[in-house]
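Trainee: need a structure here:
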Amino acid sequence: MDLSSGALWGALAAIVVANILLSGDNAVVIALAARSLQGKQRNQAIFWGSAAAIVMRVVLTIVAVKLLALPYLKIIGGVLLLWIGVQLLVDSGDNGEVKAQGTLFAAIRTILVADLVMSVDNVIAVAGAADRAPEAYRVPLLIIGLGLSIPLIIVGSTLLMKIMDRFPIIITLGAALLGFLAGEMFVTDPSAVAWFERNIPEAGFIFGGLCAVLVVVAGVWLQRRGAVESDTA
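Mentor: Predicted structure coming up:
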């Protein structure tokens, strides 16, 4: 690997920047999932969840073009993302306090599933950044570049959790964000994107907003129903 190559360093920088800019939603779900844990397990969930998610994203990036060519993939992913958003909100207790009843494995599993769903678009941008480098260097650059972004995502998730502890409303906003992303995925699936672009130009915002509301309403309703059942049990 020619370390003096400007194209090489430019591609590496582009990969890191693209991944950081596109990982805000991933930091949200990592913080939401890990917040149900206590002490050392919370930090372990953030670290191992983030690291495993980055490894998975490397694999996804390598096969990104083939993945996005499959119809209905984003629709399936959107449904999964809706479920994750509702579930994270349901796990909140009274006054927005999240019950400390999750397990380390469950938190890491949630992080991985959510990252898998949300990375379908992200990996294309990262793959495009890697494309600036010579072909022989692209896969090593992906691994190095995405690996360098792990500590930045971990720091972002940790800070976000501290904000959630002080302002529990952030939990609801985070769940709504996942719903919004799900709505956008529905209308950008290869099987439907042409129809939506032709007939509903702002479909991403419309369906994203509707799904955000759906997640919050469903999550709050299920949360309250669970609280009533617990009181009457």
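Trainee: going forward, measure contacts and count neighbours with C-alpha atoms only.
Mentor: Fine.
Trainee: so which residue is dead centre in the protein?
Mentor: residue 26 (3.3 Å; Cα atoms, centre = their mean).
Trainee: and this one, please, so the two structures can be compared:
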Amino acid sequence: LFGASQKVAKTWQKRGHQAESFDIKTGGQLHDMVSKTGFLHLMHLGLRLVDGGIVVGGPPCSLFVFLSSSVHMRHIFSPSGCPWNDKVRLANQIVRNVATFIRVLKTQRKTYVIFEQPAGSWMFKMHCFVELIALLSLVCGHDMDKVTHLLGDLPTLGLMQRRMTKNVKNKLKEKRAKRKANMKSNKAKVYYVADKTMGKVSGGRDLPASAYYTTSFCNALYKCWLHDFTEPAAASSRPNLSRDVS
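Mentor: All right, here's what the predicted structure looks like:
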């Protein structure tokens, strides 16, 4: 779901599995999940899943994160945010349709589900998502320093969790130093822009790219799914993700 880069689908396809990407950027109106046609097509794709199949999704987070807080106006007592902003209402409807899709799919297929959001996103705090499942922290080699939350029911999903070890800190330190050097030569990626005089932060030109899944993330996720799909009862033989997630 929302896989314009198609990296997750390609990870499965490279290993001989059938996989589909669903994103309005690549599928047009047929992949518009807030339309009747798009939602029914999504349900059709979902019902093609076999038991043990998996749905991986990262709903658009741009109107759920801190950078757009002045627009969405979400807070603890109103995770749905500003009701009179068309873009916020659309973002909310997408999330509600996603939750509805999963709830319906779960009554028909024994599938696994995983959703991803930045740690500060309000999406999983919306009422339609609150009770789906627990959150796990993840650090997975992205260029932008950000912690990601995964919501899902894959039994081995906990193996994706990583803590901020000394080794990880050193790698991040090296990455930041390299980024700082690139900034001087105008080669650095700009994920956000801070206006210290006004006390504001806004998204930069490369912020959309921060949503792309890394190869290491996709490979680690595939290993978890493959283990649970082929050996659901083999708790002692957990997949080794050390090469994929660090």
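Trainee: work out the TM-score between the chains.
Mentor: A TM-score of 0.27 describes the superposed chains when it is computed by TM-score structural alignment, normalised by the length of the first structure; 103 aligned residues with a Cα RMSD of 5.6 Å.
Trainee: thinking again about what came up before, excluding its backbone neighbours, what's nearest the residue nearest to the centre of the first structure?
Mentor: Residue nearest to residue 26 of the first structure in three dimensions, not counting chain neighbours: residue 115, with 6.1 Å by Cα to Cα, 6 or more residues apart in numbering.
Trainee: neighbours of the one you found, just the number please.
Mentor: By other Cα atoms under 10 Å, 26 other residues sit near residue 115 of the first structure.
Trainee: quick check: it touching residue 52?
Mentor: No - under the criterion of Cα atoms under 8 Å, residue 115 of the first structure is not in contact with residue 52, lying 9.7 Å apart.
Trainee: hmm, back to that, and the residue nearest to residue 26 of the first structure, what element?
Mentor: When elements are defined using DSSP states H and E, residue 115 of the first structure is found to belong to helix 104-130.
Trainee: could you point out which element follows that helix?
Mentor: Downstream of helix 104-130 of the first structure, the first helix or strand assigned by DSSP H and E is helix 138-148.
Trainee: helix 104-130 and that next one, what's the angle between them?
Mentor: Orientation check (axes from the mean of the first three to the mean of the last three Cα atoms, to 10 degrees): helix 138-148 of the first structure against helix 104-130 gives 130 degrees.
Trainee: packing partners of helix 138-148 of the first structure?
Mentor: Counting contacts by 3 or more Cα pairs under 8 Å, 6 or more residues apart in numbering; DSSP states H and E, the secondary-structure elements packed against helix 138-148 of the first structure are helix 6-21, helix 39-62, helix 104-130.
Trainee: what comes up buried for the shortest one?
Mentor: By that I understand helix 6-21 of the first structure. Judged by neighbour count using 16 or more other Cα atoms under 10 Å, the buried positions of helix 6-21 of the first structure are 8-9, 11-12, 14-20.
Trainee: and what of the second one?
Mentor: Using 16+ other Cα under 10 Å as the burial criterion, the residues of helix 39-62 of the first structure that qualify are 41-54, 57-58, 60-62.
Trainee: what's the spacing between the longest helix anywhere in the first structure and its chain's center?
Mentor: When every helix of the first structure is counted residue by residue (DSSP state H), the longest turns out to be helix 203-232. In this view, helix 203-232 of the first structure has its centroid 19 Å away from the chain centroid, taken as Cα atoms, centre = their mean, to the nearest Å.
Trainee: now swap in stretch 121-129 of the first structure and tell me
Mentor: Between the mean C-alpha location of stretch 121-129 of the first structure and the chain-wide mean there is a distance of 15 Å, by Cα atoms, centre = their mean.
Trainee: contacting residues around it?
Mentor: Surrounding stretch 121-129 of the first structure, the residues in contact under the criterion Cα atoms under 8 Å, 6 or more residues apart in numbering are 11-12, 14-15, 18-19, 22-23, 57, 60-62, 64-65, 142.
Trainee: list the buried ones in it?
Mentor: In stretch 121-129 of the first structure, residues buried by neighbour count (16+ other Cα under 10 Å) are 121-127, 129.
Trainee: tell me which two in these are the farthest apart.
Mentor: Maximum pairwise distance among those (Cα to Cα): 13.3 Å, between 121 and 129.
Trainee: ok, the residue lying closest to residue 18 of the first structure once chain neighbours are set aside to residue 15 of the first structure distance?
Mentor: Excluding its sequence neighbours, the residue lying closest to residue 18 of the first structure (Cα to Cα, 6+ apart) is residue 126, at 6.0 Å. Applying Cα to Cα, to the nearest Å, one obtains 5 Å for the distance of residue 126 of the first structure from residue 15 of the first structure.
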